[in-house]
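Student: need a structure here:
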Amino acid sequence: MFAEAGGARVIPLFFDDPWTVISSKLELVNGLILTGGTKKSGPYLEVVKKLLQKVKEKNNDGEHFPLYAINLGFELLLNIISESNNVLESVDAHKLTTNLEYENNVSIQQTVLGSFPLALRNKLKTDCLVSFNNKFGISKESFYNDKQLSSFFKAITTSKDKSNKDFITTIQANNYPIVGFQWNPEKNAFEWGSPEIPHSLDAIQVTQYAASYLVSEARKSRYEPPVEQVLENLIYKYTPYYSGAKGSGFDQTYYFDAYESSTSTEALAQK
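Tutor: Predicted structure coming up:
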């Protein structure tokens, strides 16, 4: 629904599908979202490494192909680019709603947040409009001391956890259309089971502008996938279930056919 809020349709990827299947689906889309979750190792991590390499290759070959990495996706990007499984630190940001603090050395206008209206950018600094559900993150010191991370990404924002510890919360690649959120831009508009998530007009606009930026980046691609193949693979072929009544925190959940794959791990934005 997050990609749909920006005007895109979605094709789900399943990490336990053969890579040939995953790779063929990548040819049906114009951008990629690495979603949240819990898997940080094993086959899932290896697939994410391949996906990141594919995103870089597409852009190196002249196709504008954006990537949004949210929460777990953000953490995996840090692990992969730093080439270390120890770059993440403990943060006390479980069920936390807070503000964003902009880094002084970054021109916000040249980043994903530059697409937000000035008034909303200012409110992001002062109001609690972004939500976290994290036990891991990376401090400013660790980020800037890691030459691989700080050369590949620019840090856009930081936030303070419940213990007043600063940690990096928004990053953007210097040479690729890759954005990472440690916070959850999708939750404000689409998740109602956790009372700390904000649903004010400003909070909803945060979701909408974040989604619109992703899709605007996908629209820069001149590649037009075969319509018939796109229609055959859209997420609409699967049935969402109302799970909010169980108090899980998620209002809708997809249960994919176990014959096809057990878990949906990435969602693809198709313009």
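Student: CA atoms for contacts and neighbours, from now on please.
Tutor: Will do.
Student: excluding its backbone neighbours, what's nearest Tyr242?
Tutor: Of all residues not flanking Tyr242 in the chain, Gln252 sits nearest, at 4.7 Å (CA to CA, 6 or more residues apart in numbering).
Student: Now the second one, please; I'll put the structures next to each other:
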Amino acid sequence: GRGGVPSKHPARPPSPSARARALPAAAPRCGGGRPQRRSSSSPSRPSECWARWSWRRRPPPPQRRRTPGPLLVRALIRSPASPVLSFGRANASRHLPLPVFPKGVVGLPANKAAKPYCPEGQPCEHIVASYVKFLESQGARVVPISYYAEKDEVVAILSQLNGVFFTGGGANIAPVHEYAYDFAIEANDAGDYFPIWGTCLGFEFLIELAGAPLDHGYQTNNMSLPLIYTQAAASSRMLDVLNDDLLKMLADPEKTSAYNYHSAGIDMANWGKYAELDATFQVLATSVDPVTQREFVAVFESPKYPFYAVQWHPEKNAFELGVYPDGSPYEAIVHTPEAIDVTMALSQFFVNEACKNDHAYESTQEMKESLIWNYPIYSHLSTQMYMEIFVSGRFRNPLDS
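Tutor: From the prediction side, this is the model:
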């Protein structure tokens, strides 16, 4: 072999006739078709035939190099102490560490609902499942908060949660949103990190909670619009999780996945008119209504608090796939891999934010009884706008019972 390493596959010696042609005429032939390693007269010296033939040996084929990955995997599988070897065994728990659940438990205030969501047309509340999936995709768990919850109830719930998420939909702002916003302000002012996220309607709620009225008359239903970044975007915590390719995609009119479905919002020209709003939040990006040509705020965050909001719907790219009976899409949502990368990056960002405080339920059982999966989920119904929704007469906290 090369470099002093013996080859596993020694080269086949040439045929006797080939060796005869290769050696000078006076050289002796090797008996039996194979070179004799030692001469019979001098056992300590190689024979002349071997010496001549050894110079003409073909080099062995190069040895195949193995990559570290497969070698490491094989080593783990073969190692007696490897956890990989323990899967499927009755005593696997002796070899594997106990699972550690993430701390991110996020509260979602519900929206009022009516037909076709409520059973038999009765008043009820609902939460669109795509927002739940948006959070759960990164390991968070979701607790519903009733649209009609009183202040004491909201404070009791949020003191056990790690963040709150204002969803999109169709509803007016309710006291529950004000209670949650005030709780988060007071908590952060006291050094207790507590994040808020708002999407579409939730984005609009945060504007109202910061003391500004909404502008109306946008014609931006069912369309993806490019983002126009402000100078503040360069130092944004939220946008920092998106790589350059995703930021360029969101700004590209031909590729953007920023799906809009709203008629309210706030004009960029009006933002600076409201001192509390301008002091609490900074604009990161805008978009332009292609019908009215009005530039509206599309993304903002607070430089002081962990509060973030988008006027568009990042959850829909991955989790809303409604279609008409003929198979055509119900909404013009972009479902490219890049669009879903944006969904996952933003959801991971907020879930990470929600893991920065130590709020927790007093018991696992109480937490389990509070989760949204205790409520029925409905698929499609008579509309394709939402793939799934959670419905309840009233989302209640176990502390009330």
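Student: Quickly find the element holding Thr343 of structure 2.
Tutor: Applying DSSP states H and E as the criterion places Thr343 of structure 2 in helix 337-353.
Student: average gap between that helix and structure 1?
Tutor: For helix 337-353 of structure 2, the mean deviation from structure 1 after alignment is 0.7 Å (mean CA distance after the TM-score superposition for structure 1).
Student: ok now do Glu276 of structure 2, which residues does it touch?
Tutor: The contact partners of Glu276 of structure 2, taken as CA atoms under 8 Å, 6 or more residues apart in numbering, are Ala210, Gly211, Ala212.
Student: so His216 of structure 2 touches His262, yeah?
Tutor: No - counting by CA atoms under 8 Å, His216 of structure 2 stays clear of His262, with 9.2 Å between them.
Student: And the two? Which one has more around it.
Tutor: When His216 of structure 2 is set against His262 and neighbours are counted by other CA atoms under 10 Å, the residue ahead is His262, at 22 against 12.
Student: what does that one align to in structure 1?
Tutor: If you follow His262 of structure 2 across to structure 1 using TM-score structural alignment, you land on Asn134.
Student: My reading is that that match lies in a helix. Confirm?
Tutor: No - under DSSP: H, G, I helix; E, B strand; the rest coil, Asn134 of structure 1 sits outside any helix and is assigned strand.
Student: Surely it is in contact with Thr97?
Tutor: No - between Asn134 of structure 1 and Thr97 there is no contact under CA under 8 Å: 11.1 Å.
Student: just to revisit the earlier point, let me see the contact set for the match of His262 of structure 2.
Tutor: The neighbours of Asn134 of structure 1, taking CA under 8 Å, 6+ apart as the test, are Asn71, Val91, Asp92, Ala93, His94, Lys95, Gln182.
Student: hang on, the fifth one is in a strand, isn't it?
Tutor: Read it as His94 of structure 1. Yes - under three-state DSSP, His94 of structure 1 falls within a strand.
Student: Tell me the residue in structure 2 aligned with it.
Tutor: For His94 of structure 1, the aligned residue in structure 2 is Asn221 (criterion: TM-score structural alignment).
Student: Enumerate every residue touching that match.
Tutor: Neighbouring residues of Asn221 of structure 2 by CA under 8 Å, 6+ apart: Asn260, Tyr261, His262, Ser263.
Student: for Ala51 of structure 2, same thing?
Tutor: By CA under 8 Å, 6+ apart, no residues touch Ala51 of structure 2.
Student: Look up which helix or strand it falls in, please.
Tutor: Using DSSP H and E, Ala51 of structure 2 maps to helix 48-55.
Student: ok, now Ala212 of structure 2?
Tutor: Ala212 of structure 2 belongs to no helix or strand when assigned by DSSP H and E.
Student: Then Gly198 of structure 2?
Tutor: Per DSSP H and E, Gly198 of structure 2 falls inside strand 196-199.
Student: equivalent range in structure 1 for that strand?
Tutor: With TM-score structural alignment as the criterion, strand 196-199 of structure 2 aligns to 67-70.
Student: Stretch 73-92 of structure 2 too?
Tutor: On structure 1, no counterpart of stretch 73-92 of structure 2 exists by TM-score structural alignment.
Student: Let me see the ranges of the helices in structure 1.
Tutor: Listed from the start of the chain, structure 1 has helices (DSSP state H) covering 2-5, 19-26, 42-60, 72-82, 118-126, 140-145, 147-152, 187-190, 201-218, 227-233.
Student: Who are the packing partners of the longest one?
Tutor: Translated: helix 42-60 of structure 1. With contacts taken as 3 or more CA pairs under 8 Å, 6 or more residues apart in numbering; DSSP states H and E, helix 42-60 of structure 1 sits against helix 72-82.
Student: what packs against the helix it packs on?
Tutor: Applying 3+ CA pairs under 8 Å, 6+ apart, one finds that helix 72-82 of structure 1 contacts strand 32-34, helix 42-60, helix 147-152, strand 178-181.
Student: Looking at the contacts of Asn134 of structure 1, spot the one nearest Leu13 of structure 1.
Tutor: Leu13 of structure 1 has its nearest neighbour among those in Asn71, at 17.5 Å by CA to CA.
Student: which residues does that closest one contact?
Tutor: With CA under 8 Å, 6+ apart, Asn71 of structure 1 has these contacts: Thr35, Gly36, Gly37, Asn134, Gly180, Phe181, Gln182, Trp183, Asn184.
Student: cool, and Tyr236 of structure 1?
Tutor: Tyr236 of structure 1 neighbours (CA under 8 Å, 6+ apart): none.
Student: That one matches what in structure 2?
Tutor: Counting by TM-score structural alignment, Tyr236 of structure 1 lines up with Trp373 in structure 2.
Student: so where in structure 1 does the helix holding Thr343 of structure 2 end up aligned?
Tutor: Mapping helix 337-353 of structure 2 onto structure 1 (TM-score structural alignment) gives residues 201-217.
Student: What residues of the matching stretch count as buried?
Tutor: Applying a neighbour-count criterion of 16 or more other CA atoms under 10 Å, one finds 202-215, 217 buried in stretch 201-217 of structure 1.
Student: now do stretch 209-219 of structure 2
Tutor: By neighbour count with 16+ other CA under 10 Å, stretch 209-219 of structure 2 contains the buried residues Leu209, Ala210, Ala212, Tyr218, Gln219.
Student: got the contact list for that stretch?
Tutor: Contact with stretch 209-219 of structure 2 is made by 178, 181, 204, 207-208, 262-267, 274, 276-277, 280, 289-292, 294, as judged by CA under 8 Å, 6+ apart.
Student: what's the mean distance for the strand holding Gly198 of structure 2 versus structure 1?
Tutor: For strand 196-199 of structure 2, the mean deviation from structure 1 after alignment is 0.6 Å (mean CA distance after the TM-score superposition for structure 1).
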